[in-house]
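S.K.: What follows is a predicted protein model with its sequence.
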Amino acid sequence: GDIFEYRLNDEYVYNLGTQKDWKTKATLDALRISVWKMLESATKQNITAIAMPKIGAGLGGLVWEDVKYVLEAAALHFPDIDIIVVENYQQVNRI
């Protein structure tokens, strides 16, 4: 349920703690708490859009539809922030 926030110039990175350690699975409660903390922090920083992967639904072991519901429910309380979820990622090689 923690967040680890990093700032590089005008960009922010939020790492969300959804697992107690790398050996355990993510929990929906930890996801709810960390997403809420992230959105509160983003509001204070005047951030209007956040891009993120399908957090918790990969190695975390959560069901994506459950995670998506948590994200949508939290987003209702922060209408000034767009949450962009990259559901299908394809690597692009940059030169």
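M.R.: Cool, got the structure. Note that the coordinates shown come from a computational prediction; the quantities given were computed from them, not determined experimentally.
S.K.: drop to CA atoms for contacts and neighbour counts, all remaining ones
M.R.: Will do.
S.K.: Not counting sequence-adjacent ones, nearest residue to Arg32?
M.R.: Val70 (6.3 Å; CA to CA, 6 or more residues apart in numbering).
S.K.: how about the one helix or strand the one you found maps to: buried residues?
M.R.: Per DSSP states H and E: Val70 is located in helix 64-75. The neighbour-count check on helix 64-75 (16 or more other CA atoms under 10 Å) flags 67, 70-71, 74-75 as buried.
S.K.: after whichever strand or helix holds Ala30 comes which helix or strand?
M.R.: For Ala30, the enclosing helix or strand under DSSP H and E is helix 28-44. Toward the C-terminal end, the helix or strand that comes next after helix 28-44 (DSSP H and E) is strand 49-53.
S.K.: In addition, the following structure is provided for comparison:
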Amino acid sequence: MERRAVRLRITGIVQGVGYRWWAERQAQDLSLDGWVRNCPDGSVELLAIGDEIALERMIDACRGGPPDATVQLVQTLAADDDGTVGFASRA
């Protein structure tokens, strides 16, 4: 199975609402590798690595986010597989 990587930049009310924790759980449920972190500008950045179907499901899920989030935009960018195993939140 071919692994592909995407980098997401999620903007809106996405910090201080459990978005990273939620994204980590979503990615783990989809068996994705990668990471999620808060950015200084108030956005959330996420690297997801896995099969095409799981990546599309993750992108769709990120457009909604957890209940307390208000997602304005999810930018999807091509990315390189950095070799991350598992999925975790980064500081």
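M.R.: Structure's in. What do you need? Here the structure is a predicted model, which means the values were calculated and not measured.
S.K.: Fetch the TM-score of the aligned pair.
M.R.: Remark: TM-score between the superposed chains equals 0.36 [TM-score structural alignment, normalised by the length of structure 2]; 49 aligned residues with a CA RMSD of 3.1 Å.
S.K.: Just want the angle from the helix holding Val70 of structure 1 to helix 28-44.
M.R.: 40 degrees (axes from the mean of the first three to the mean of the last three CA atoms, to 10 degrees).
S.K.: Put together CSV for the buried residues of helix 64-75 of structure 1, with distance to Leu16 of structure 1 on each row.
M.R.: Output for the buried residues of helix 64-75 of structure 1, formatted as CSV (distance: CA to CA, whole Å):
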residue, distance to Leu16 of structure 1
Val67, 13
Val70, 14
Leu71, 13
Ala74, 14
Ala75, 16
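S.K.: Quick check: of those residues, which lies closest to Thr43 of structure 1?
M.R.: The nearest member of the buried residues of helix 64-75 of structure 1 to Thr43 of structure 1, counting by CA to CA, is Ala75 at 11.8 Å.
S.K.: Distance of the closest one relative to Asp66 of structure 1?
M.R.: Noted for Ala75 of structure 1: a distance of 14 Å to Asp66 of structure 1, by CA to CA, to the nearest Å.
S.K.: what do you get for Ala49 of structure 1?
M.R.: Counting by CA to CA, the gap from Ala49 of structure 1 to Asp66 of structure 1 is 22 Å.
S.K.: and if you look at Trp36 of structure 1?
M.R.: Trp36 of structure 1 is 16 Å from Asp66 of structure 1, by CA to CA.
S.K.: now do Phe4 of structure 1
M.R.: 23 Å.
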